[in-house]
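**Student:** Just to be clear, the model below is a prediction. Sequence and coordinates:
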Amino acid sequence: METINVKTWETAVLDGGPADGLRMKVADRPRVIQVTYPCQVEAAPQGLRADGVYIYRRDHDSASEPLRYGFDIASP
């Protein structure tokens, strides 16, 4: 199993989209955060699920906590 060497954890907040206002801790200032949201599936085979995927990109002007991530409206 691979170990992750995290130097710092920082608070981040998501702006816009389905996760607006969500706060979390992130490691090493990722450029992008992916959020998934479950979708309802009709007559699905056992074990099948569908999730909507949303992308949030770090605001590079955000130099101190909380880091801000804006919703990418072009995300699928």
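**Tutor:** Sure, I can see it.
**Student:** Only C-alpha atoms from now on, for both contacts and neighbour counts.
**Tutor:** OK.
**Student:** Buried residues of stretch 61-76, list them for me.
**Tutor:** The neighbour-count check on stretch 61-76 (16 or more other CA atoms under 10 Å) flags 67-72 as buried.
**Student:** Also stretch 7-21?
**Tutor:** Judged by neighbour count (16+ other CA under 10 Å), stretch 7-21 contains these buried residues: 12-15, 19.
**Student:** Go through the buried residues of stretch 61-76 and flag which are in strands.
**Tutor:** Judged by DSSP state E, strands contain the following of these: 67-71.
**Student:** State the pair within these that is farthest apart.
**Tutor:** For these, the maximum inter-member distance is 13.4 Å, found between Leu67 and Phe71 (CA to CA).
**Student:** what about Ile33, how many neighbours?
**Tutor:** With neighbours defined by other CA atoms under 10 Å, the count for Ile33 comes to 16.
**Student:** Use this one as the comparison:
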Amino acid sequence: MAGDGVREQETAVLAGGPADGMRIKVTERPGVLQVTLPCVVEVPAGDARVGALYVYRRDLRVAEEPLRYGFDPASP
């Protein structure tokens, strides 16, 4: 954390899955990231929305930027 109370952000890259190659900024190196993609709803149900959920786990072997998050095909 920086001395002024602002949390430092680091660049991370997602590997595999639907977000392959996407670069993002993360704070405090989270162990897991969730990526959601909207699904098409054929019959509207009020304000309900449906999204597909994908999980990416941090590769602990990568200690410097860009951090690496790999797609977890077994999740959730």
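**Tutor:** Everything's here; your move. Not measured: the values here are computed from a predicted model.
**Student:** which position in the second structure aligns with Pro66 of the first structure?
**Tutor:** Under the alignment (TM-score structural alignment), Pro66 of the first structure pairs with Pro66 in the second structure.
**Student:** wouldn't its match be in contact with Gln9 here?
**Tutor:** No: counting by CA atoms under 8 Å, Pro66 of the second structure stays clear of Gln9, with 11.0 Å between them.
**Student:** what do these two both touch?
**Tutor:** Common neighbours of Pro66 of the second structure and Gln9, counting by CA atoms under 8 Å, 6 or more residues apart in numbering, are absent.
**Student:** mind listing the helices for the first structure?
**Tutor:** Remark: helices of the first structure are absent; assignment by DSSP state H.
**Student:** separation between the residue of it most remote from its centre and Asp51 of the first structure?
**Tutor:** Going by CA atoms, centre = their mean, the residue of the first structure most distant from its centre is Ala43, 29.0 Å out. Counting by CA to CA, to the nearest Å, the separation of Ala43 of the first structure from Asp51 of the first structure is 16 Å.
**Student:** circling back to that earlier point, which one in the second structure is aligned with the residue farthest from the centre of the first structure?
**Tutor:** Taking TM-score structural alignment, Ala43 of the first structure has Val43 as its aligned residue in the second structure.
**Student:** what residue lies at the spatial centre of the second structure?
**Tutor:** Of all residues in the second structure, the one closest to the mean position by CA atoms, centre = their mean is Leu33, 3.6 Å from it.
**Student:** In contact with that residue, which residues?
**Tutor:** Contacts for Leu33 of the second structure (CA under 8 Å, 6+ apart) come out as 55-57, 69.
**Student:** Next: Gln9 of the second structure.
**Tutor:** Per CA under 8 Å, 6+ apart, neighbours of Gln9 of the second structure: 25-28.
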